[in-house]
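A.B. asks: sequence and computational prediction follow.
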Amino acid sequence: MISVLPVPASDLSGLSVGFKALAIRGVSQELVGGLLTLLSIGLLWRSRLAWVLTLLMTAASLVMQLLLHSDPNTALVAYSVLLLISLLLTRQSFHRASLTIGTLFALVGILLTMGYGVLGSYVLGKGFSPAIGNFDAALYFTVVTMSTVGYGDITPHTDDARLFTMSLIVLGLVVFATSLTTIAGPVINRRMMSLLQPRKKHMKRTGHIIVAGQNALARNVVKSLEKRGTQVTAIWATAPQAGIEPPDDLIVGDATNSEVLESAGVSQARAVLALQDSDSDNAFVSLAAKDINPDVRTLLAVNDAHNMDRMRRVKPDAVLALPVIGAELVAMALSGEEIKTDHLLDQLLRLG
C-alpha cells in the first residue's frame, strides 16, 4: 500500500490567501487559465471536446467575475465575452471527434478537477466536520463529492467550504458528462450509421478514387465518376440529410483524419480529390493522404484565388482553380476576346 506523508497546513499558508480569494467562490482563476491554455492545443486540432470544455470554462470564468466579485476585472470580462462569441460563431469548424484525442482530454479534465478538489479541501480543511488534515482525507472527499455519492461522513460547515463543495460538484458533473459524451459519441454514431444503412454491403476498395467533400461540386463529381463505371469512395463530414441521395460507398467522418482516410482505403487508392469548402482542410487531406500512400495522386479544389500559391506548397498533383476560370470567362466575355479552350483548361486544372 502506498502511503502519503502528511504535510502541515502551515506549509501551504502562502496559498490560502489567494485560494480563498478565488477558488472557494467558484472556480480558481489559475485553474481556469491553465486549463484554457491546455485546451487551446485541442482547439488547434479542431477537437469538439476541446471546444465544449473551452466554452464551459470561459462561461464559468465570466459568471464568477460578474456575480462573485464586487469590482470585476473589465478587461477579463470583455475578453471572456469576445471569446464566447467567437466560439459560438465558429462552432461548425470544431467537428473532430477522435476517440484518442477525446480520451486524452477527458483524462486531463478529470485529473485537473481532482487536483482542484484535493488542494481546495486540504487548504480549507478546518471548514469541514471532521476537519480534513491530510491528503488521504482530501482525496477521499474529492472522489466522493465528484461522484455525487455523498456519504455524509465529511460535511462543510463554513460558507467558504460550502461554496467550494458546490463548485466541485458542478465541475465534476460537467467534466464527467462531457467526457462520457465525447468518448461514447463516435462509437454510438458509427453504430447508428450501420443500423440505419444495413442494405449496404462492404465495398472492396482497390484502385478506387476517394472524393472528400459534401458540397454540390463533390456530389456531382461522384455521380459523374459512378456513371462512367469508376469505383468511388465518398467521405462526408456529416450523415446524409433527408432528400439527398448518398453515394454507393460513403464514409461519414473527418477527411483530414488519417484513421478515416485509412478506412476509406487510401493505401490502395489511385487518387484522392479534396473538394471541400475549406482550402485549409483540402490541404490537410492531401498531406494526410500522401503521408499514408506517397504514390497516390491528389487533386485539391481552391475556393479562394489568393490561396493558390499556398496550395502549391502542399505539392498536389493538380489544383482545381474554379475561381480563376470564372474570372477568365467573365473577362473574355466582356472584352470580346475569343474564348480559348486550351487556355481555360490550363487555368481550370493547374498542375501542382
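C.D. replies: Structure received.
A.B. asks: from here on, contacts and neighbour counts on C-alpha atoms
C.D. replies: OK.
A.B. asks: quick one, helices of this structure?
C.D. replies: Secondary structure of the chain (DSSP state H): helices at 13-22, 29-44, 48-67, 74-89, 99-123, 135-146, 159-196, 216-227, 258-263, 279-292, 308-313, 322-335, 341-348.
A.B. asks: okay if I get these as a markdown table plus mean neighbour count?
C.D. replies: A markdown table is the format used below for the helices of the chain (neighbours: other Cα atoms under 10 Å):
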| stretch | mean neighbour count |
| --- | --- |
| helix 13-22 | 15 |
| helix 29-44 | 16 |
| helix 48-67 | 20 |
| helix 74-89 | 14 |
| helix 99-123 | 20 |
| helix 135-146 | 19 |
| helix 159-196 | 17 |
| helix 216-227 | 15 |
| helix 258-263 | 17 |
| helix 279-292 | 20 |
| helix 308-313 | 15 |
| helix 322-335 | 13 |
| helix 341-348 | 14 |
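A.B. asks: this is the other structure I want to compare:
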Amino acid sequence: MKKPDPNNLIAYICSIVVMITAMVIFTKNIFPLIANNEELRHNLSLIDFDINIIVQTICSYFLLILGALIASRSRVCWIASIFLLSTCLISNLLIAEHYHYTDITPILVALGLLAIFYRHFNLQLYLSYSFVLIGAFLVFVISYGTLGSYLLRDEFSNLQTLGDAFYFTIVTFSTVGFGDILPKTHLARYFVSSMIIIGLLVFTSGITFIGLILNSKVKKLLTHFNKGKIGMTNHMILMGYNSIMTKILIECYEKKDIPYVVIDETGEIDSDRQLLQDQNKLLKTPYPGNHETLIQARLNEAKMVIVGFDRDADTIFAIMNIKEFLAEYTKRPKILARVFYRENIEKAKMVGADKVIAPHLMVADAIISYTIDS
C-alpha cells in the first residue's frame, strides 16, 4: 500500500486548522450581533467597533475559501492566509479587546502552523485564478451588503435582523426591489448606492469570466468529440517545451496571430503550461514523436514543426518518428531541429531534418569572432 505524501498530509492539516479558525472568527463577530443585547447596541454606534466587526467578518469569509485552497500547497494561498490572519490578529489586539473578550488562540495556532511548515507550500495554484477571484469577490459583495445594512439597520425601514439584512442584499443585487425595506436617511441611501455600484462591477465581471470559462469547456468538449485533434491547419508545431526558446516563439506567434500548438513530454504543469492547456494549445506525449500525439496535432496539415527537446537524443528520436509518420502523407511540413552539440547537427540532418540550428554554438562562434576582431 502506498504511503501518503507527508507534504500533502501537512497541507491538509493546515487547511483544516485555517478553515476552523475562519469559522471561529466569523462566529465570534456575528453571534454577538444576533444576540442583540444593550451593550452591543451601544458599541454599534462607535466607528472603531463597527470597523472591527466588518474587517474580521470579511477576512473570515476569505480565510474559509483560502483554507480549502491551501490544501493544494499553493504559495499564493499561503501568503494570502498569513496576511488575513495577521490582519485579524492586529484587529483583535488594537480594537476588539476594548469592547468584549476576544480569544486570539485559534489565530495564533493557525499562524504558527503556517509559519512552521512554510517550506511545504511551494507549489503554484492550479485552479484558475479568475475562478478564485470571482468566488472570493461574490462572497465579499454579499458580506459587504449584509453586514453594512445590518449595522445601519436603524437607518432603514423594516430591517431589524441579520436575516432581513441578507434578504435586502439579495433583493438589491438582483435588481428586483420589492420595496418592503427602504432607506430612510441620506447615509442609508449612500450605502445602497455603493452596494449597487459594487454589485454591478462584480456581477458583470463575473458573467464575463463565466462566459469565457464555458467557452473553454465547449472547446474541450468538441476536441474530445474530434478524438482529441486540434482545430488547426497550416500551423506551427513546437515539440519540446524549454522555457526560453518556446516562450520567445510563442510571444512572436501571438503578436503575428500565427496558429501554433506545443507538444510536451514532461508531466509537470506550471502556470505557463496551464495557460497553454486552457487555450487547447498544449498536447502531452508519453515519448518524443508518439504517433497518436502527432495525429492530434494534425502534423500532416502543419506548416512547420520545430523540434527542440532538452536532450539532443530526444530531438533526433522525435525527428525519426516524425519522418516515419509522414511517410504515408503527400503533404509534409518542414522540419526544423534545434540541437546543443556540434556533432549532432549532421545526425539530425541524416534522420530527416530540413534545417538544423545550434543556438549555443552560434553564440559561442559570435563571441569568439568578436574577441578575435577586437
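C.D. replies: Everything's here; your move. These numbers were taken from a predicted model, which means no experiment stands behind them.
A.B. asks: where does the TM-score land?
C.D. replies: TM-score of the superposed chains, computed with TM-score structural alignment, normalised by the length of the first structure, equals 0.43; 213 aligned residues with a Cα RMSD of 5.7 Å.
A.B. asks: thinking again about what came up before, want to throw the helices of the first structure into TSV with distance to Leu250 of the first structure?
C.D. replies: Formatted as TSV, those follow (distance: least, Cα to Cα, whole Å):
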stretch	distance to Leu250 of the first structure
helix 13-22	51
helix 29-44	27
helix 48-67	22
helix 74-89	29
helix 99-123	20
helix 135-146	41
helix 159-196	11
helix 216-227	11
helix 258-263	11
helix 279-292	17
helix 308-313	26
helix 322-335	25
helix 341-348	27
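A.B. asks: which one of these lies closest to Trp236 of the first structure?
C.D. replies: Among those, the nearest to Trp236 of the first structure by Cα to Cα is helix 216-227 (9.6 Å).
A.B. asks: tell me what the closest one is packed against?
C.D. replies: Counting contacts by 3 or more Cα pairs under 8 Å, 6 or more residues apart in numbering; DSSP states H and E, helix 216-227 of the first structure is packed against strand 209-212, strand 232-236.
A.B. asks: make it 10 Å
C.D. replies: If you count contacts as 3 or more Cα pairs under 10 Å, 6 or more residues apart in numbering; DSSP states H and E, helix 216-227 of the first structure packs onto strand 209-212, strand 232-236, strand 271-274.
A.B. asks: of the ones you listed, flag the one that's most buried.
C.D. replies: Highest mean neighbour count of those: strand 209-212, a mean of 27 (counted as mean count of other Cα atoms under 10 Å).
A.B. asks: for that one, which helices and strands make contact with it?
C.D. replies: Applying 3+ Cα pairs under 10 Å, 6+ apart, we find strand 209-212 of the first structure packed against helix 216-227, strand 232-236, strand 250-252, strand 271-274, helix 279-292, strand 297-301.
A.B. asks: same list (those) but as JSON lines, adding distance to Leu88 of the first structure.
C.D. replies: Shown next, in JSON lines, are these (distance: least, Cα to Cα, whole Å):
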{"stretch": "helix 216-227", "distance to Leu88 of the first structure": "26"}
{"stretch": "strand 232-236", "distance to Leu88 of the first structure": "23"}
{"stretch": "strand 250-252", "distance to Leu88 of the first structure": "24"}
{"stretch": "strand 271-274", "distance to Leu88 of the first structure": "27"}
{"stretch": "helix 279-292", "distance to Leu88 of the first structure": "20"}
{"stretch": "strand 297-301", "distance to Leu88 of the first structure": "27"}
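A.B. asks: between the ones you listed, which one is nearest to Gly120 of the first structure?
C.D. replies: helix 279-292 (43.0 Å).
A.B. asks: just to revisit the earlier point, to Val174 of the first structure, which of the helices and strands packed on strand 209-212 of the first structure lies closest?
C.D. replies: strand 250-252 (27.9 Å).
A.B. asks: quick one: which of the helices and strands packed on helix 216-227 of the first structure is nearest Leu83 of the first structure?
C.D. replies: Among these, strand 232-236 comes nearest to Leu83 of the first structure, with 29.1 Å by Cα to Cα.
A.B. asks: hang on, Leu89 of the second structure packs against Ser60?
C.D. replies: No: between Leu89 of the second structure and Ser60 there is no contact under Cα atoms under 10 Å: 11.8 Å.
A.B. asks: among those two, which residue is more densely surrounded?
C.D. replies: Set side by side, Leu89 of the second structure and Ser60 show more neighbours around Ser60, with 26 against 20, by other Cα atoms under 10 Å.
A.B. asks: contacts only, for that one.
C.D. replies: By Cα atoms under 10 Å, 6 or more residues apart in numbering, the contact list for Ser60 of the second structure reads 18-27, 29, 54, 66, 84-85, 88.
A.B. asks: ok, 7 Å please
C.D. replies: Residues counted as contacts of Ser60 of the second structure (Cα atoms under 7 Å, 6 or more residues apart in numbering) are Ala22, Met23, Ile25, Phe26.
A.B. asks: highest neighbour count among those?
C.D. replies: Neighbour tally across the contacts of Ser60 of the second structure (other Cα under 10 Å): the maximum, 29 neighbours, falls on Ala22.
A.B. asks: measure the spatially closest residue to Ser258 of the first structure that is not a sequence neighbour to Asp279 of the first structure for me?
C.D. replies: Residue nearest to Ser258 of the first structure in three dimensions, not counting chain neighbours: Ala288, with 5.9 Å by Cα to Cα, 6 or more residues apart in numbering. Distance, Ala288 of the first structure to Asp279 of the first structure, by Cα to Cα, to the nearest Å: 14 Å.
A.B. asks: what about the helices in the second structure?
C.D. replies: With DSSP H as the criterion, the second structure has helices spanning 6-35, 38-43, 47-69, 75-94, 105-116, 129-151, 162-173, 186-225, 243-255, 271-278, 291-296, 312-326, 343-351, 359-373.
A.B. asks: direction-wise, compare the last one with helix 243-255 and give the angle.
C.D. replies: Read it as helix 359-373 of the second structure. Relative orientation of helix 359-373 of the second structure versus helix 243-255 (axes from the mean of the first three to the mean of the last three Cα atoms, to 10 degrees): 100 degrees.
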